[in-house]
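Colleague: structure of the sequence below:
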Amino acid sequence: MTEVRVPTLGESVSEATVATWFKKPGDRVEADEMLCELETDKVTVEVHAPEAGTLAEIVAAEGETVGVDALLATLTQGDAAATPVADAKPASSAAPAAAQSNEVKMTDVMVPSLGESVSEATVSTWFKKVGDTVAQDEMLCELETDKVSVEVPSPVAGVLTEILAPEGATVDAKAKLAIVSEGEGAAPAPKSEAPAAAAPAAGKDVEDAPAAKKAMAEAGLSADQVTGTGRDGRIMKEDVAKAATAPKSASVSIAAAPAAAPRGASNADDASREERVKMTRLRATIAKRLKESQNTAAMLTTYNEVDMTEVMALRTQYKDQFEKKHGARLGFMSFFTKACVHALKEVPEVNAEIDGNEIVYKNYVHMGVAAGTPTGLVVPVIRNADAMSFAEIEKAIAEKGARARDGKLSMAEMQGGTFTISNGGVYGSLMSSPILNPPQSGILGMHKIQDRPMAINGQVVIRPMMYLALSYDHRIVDGKGAVTFLVRVKEALEDPRRLLMDL
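Modeller: Coordinates of the predicted model:
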């Protein structure tokens, strides 16, 4: 007797609902054949048979809520197991080739490692199509996770026989993406568009996900108003959300908005000039995390300004020697990183975080440096910045920035930051209030350096000034601490020698 249990659901997910059983007691099942689907508040999880046998008993019925590792069903083993489906397909699809050579081998293309806390990804682009010849390590497709893009290379040289996860599909960390056949006689698998197209029609007899039923009731939608994307046309929770936010028909929109008619353009006309693009996973995650930050932290921002005269003079004097010796350009970020490290030692709560009812003080500084990329904002982390020299900081920032722009950052490189610096000045921002990067309690916003008239010793002089903004979590950082931190950063930048003297 073999037990079928709830698989790992994700780092922060502790329970799921049994949505659909695709087998009934007494049915014969193959190893890795899908038995049922579980639905969490975020994703749908497929449960596969651990081995071939017969489904003896279903312990958790449809609609039941189960925890991680809960018993779902039991299997009985038998010797009459059928030939696995995975083996049957290649044999029929490549029969002519097999007659010529026994060297044709089918190799699965699996989702690569996505990172410790990432459980799923979206297939963004296929660079090859079925029937294309591919070389070993040649890129087949690109996956997009919440934070990074992941390239999927071909594990072997051969022919791309079958694509199992099309563009736009969401796949879990252990999913099969495609099949590559090795050998000159390899051929693509026969296409089966007809059965796939028929699936939605049959979906009328398929039980919709419990969460989807609830969502439809709340949104006032009927099943015929929602297009199901689940197995056999099942309506999933995300399908209801999509239908609820879809634009109404042109006739309804026009009838509902007679006031727009005098302006000479109907809603339908406006719609024809609009473009709707689905949010990328990265953009959706950015939106979610920023909103969560505002909802969970008592965020407040304090401002100051810094005279950049001394830093600019020091940089001008030594930048050529610095680059010649260290092979890195001397920028402003190393000065700001050093100044923040200096200030964090005096005001450690800005470098701390809240964990339940405890405050966790970090006796190290993992500096997050926000970087804009073509796909959105990412925050690579410079680890142990408090122990690094100016040259080491500049090299690390340059290397992380280049990897961010190329989409090469790993999940590990963007986790564990204790404080963040965001430089909106490179885009011309004069003043802004940065949003916290949870669970961090502080973020420093740099801005554009601009010449302004300043009163110095009774005289009006022109000085290169920059506004600084510190956003902080007021639950852990008091106003006095926030102001003190910003003043220490200002003092260190206006007199960089203080950094050398640790003053």
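Colleague: make it CA atoms for all contacts and neighbour counts henceforth
Modeller: Will do.
Colleague: so residue 311 lies in a helix, does it not?
Modeller: Yes - under DSSP: H, G, I helix; E, B strand; the rest coil, residue 311 sits within a helix.
Colleague: how much space between it and residue 194?
Modeller: Applying CA to CA, to the nearest Å, the value for residue 311 to residue 194 is 69 Å.
Colleague: one more, so I can put them side by side:
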Amino acid sequence: MSVEVRVPTLGESVTEATVATWFKKPGDAVAVDEMLCELETDKVTVEVPSPAAGTLGEIVAAEGETVGVDALLATLSEGKGAAAAPKGKDKAPAVADPVDANAADAVDVMVPTLGESVTEATVSTWFKKVGDTVAQDEMLCELETDKVSVEVPSPAAGVLSEILAAEGSTVEASAKLAVIGGAVAADASSDAQAPSSQGNGGKDVSNAPSAEKLMADKGLSADQVQGTGRDGRIMKEDVMKAAAAPAPAATAPAPPAQTPRAPVAASDEAREERVKMTRLRQTIARRLKDAQNTAAILTTYNEVDMTEVMALRNEYKDLFLKKHGVKLGFMSFFTKACVHALREVPEVNAEIDGQEIVYKNFIHMGIAAGTPQGLVVPVIRDVDGMSFADIEKAIAEKGARARDGKLSMAEMQGGTFTISNGGVYGSLMSSPILNPPQSGILGMHKIQERPMAIGGQVVIRPMMYLALSYDHRIVDGKGAVTFLVRVKEALEDPRRLLMDL
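Modeller: Just a heads-up that it's a prediction; the model follows:
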């Protein structure tokens, strides 16, 4: 009996994805829930498990193709036993010229997941070279796409017989990256491991992906860098150290300018370094401009005296840590204060859908976080029903996952309001940009002692500027100011939160 493998639900307002990597090929036997392929949407990778045990038949959506929700990805024959592998109509004809003699066993390496509406990617780094023996699922290369760096694993064990997309080249979603010749079963991975380590300077360890990328940028090979990581693993810092010594000559010639710019003296041009924008940075630029072009963004400001919050935090932080196992920070206070204000001014928690206003009877709080890859906004769902401890635990857990690049797609979708804390970087004042389709974002800033006139006297108080950017199409100035005043009142007298005042 044939079973269809379809695109799973991708999340709120996400209508399409790109097939990133197939981990199985036609004819492979698969177990129920075994991962078949990966899809990429806006910010994360979505795994597609097998709905049944059996044999993978035809792959309908090849790697690099863009597919809609519920689209057919492949067919699966239920039951045991593997159909003939050459049945793979998508694969066999495309690998007629591999180096390996076993052409029938050759497997294409296709462009992995690129994300919603993304049609191309840039090859960042190849971790293997032609002739290297690779194990199944061993990382072959890394691509730069919208929100993340996408790793491309080997779909089978064998020999990397051909690389079709060199480092730095731009590839389309349907492009073929390489060919694995003499593909063998996964149990051959033990034989493939030893030769594959030669790409890492003879060490049987994988270098840090960030190090591999930087080596590619600097034109360095692994044998030119001394690894200081565990078992000799090359880290990013090792590459930076090596690049600072004899390597500058590799990056000195600046490529020609692609767009007209002001004249540059030859002596200055020799000291420039030209780096192509990553897919992440291009996407950030496009989406920020889209937000400005779509929403009527206006920002209102206020300031808050942090004396009471700081005193309360200092009084209970040790007991809080002992009981809940997490530190008591400022974010839980601000989150609680925003929940309190959003209940009174619900339009800040709403969104525009066509000619309708959608009011949310729940609060999913986005907490903007800066990562080495760029800005991401993990979402804490139903934060309005959470305690201080629950909020602090959620923020800590999602922050760690964001830094490690392990956030799932669902964890970054569905937010109704966002908090951005530029104060951690020393920002004193800024105007945050909306995170569409949300209608409001609160900007926190640096706490700074300033002289304040209180009761006819000048006293020194720890003050913070607050900024609320909002969509003026749905939120009036009165509502925005009321929201910010309620946040200020709740923080300057935290007891109001307990009494819902």
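Colleague: which parts of the stretch 101-250 of the first structure are helices?
Modeller: 193-202, 210-219, 237-245, 250-256 (DSSP state H, counting those that start in this stretch).
Colleague: can you list those helices in a markdown table and add mean neighbour count and distance to residue 496 of the first structure?
Modeller: Listed next are these as a markdown table, based on neighbours: other CA atoms under 10 Å; distance: least, CA to CA, whole Å:
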| stretch | mean neighbour count | distance to residue 496 of the first structure |
| --- | --- | --- |
| helix 193-202 | 12 | 67 |
| helix 210-219 | 17 | 58 |
| helix 237-245 | 18 | 54 |
| helix 250-256 | 13 | 62 |
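Colleague: of these, give the one that comes closest to residue 470 of the first structure.
Modeller: helix 237-245 (36.6 Å; CA to CA).
Colleague: got the contact list for the residue nearest to the spatial centre of the first structure?
Modeller: Here the mean C-alpha position of the first structure is nearest to the C-alpha of residue 146 (CA atoms, centre = their mean), at a distance of 0.5 Å. Residue 146 of the first structure makes contact with 118, 121, 281, 282, 283, 284, 285 under the criterion CA atoms under 8 Å, 6 or more residues apart in numbering.
Colleague: give the equivalent position in the second structure for the fifth one.
Modeller: What that stands for is residue 283 of the first structure. Aligned against the second structure by TM-score structural alignment, residue 283 of the first structure finds its counterpart in residue 281.
Colleague: ok, residue 388 of the first structure to residue 247 of the first structure distance?
Modeller: Taken as CA to CA, the span from residue 388 of the first structure to residue 247 of the first structure is 53 Å.
Colleague: ok, these two, which is more surrounded?
Modeller: Higher neighbour count among residue 388 of the first structure and residue 247: residue 388, with 16 against 11, using other CA atoms under 10 Å.
Colleague: what about residue 314 of the second structure, neighbour count?
Modeller: Neighbour tally, residue 314 of the second structure, other CA under 10 Å: 13.
Colleague: counterpart of it in the first structure?
Modeller: Match for residue 314 of the second structure (TM-score structural alignment): residue 316.
Colleague: what strand or helix carries that match?
Modeller: helix 309-326 (DSSP states H and E).
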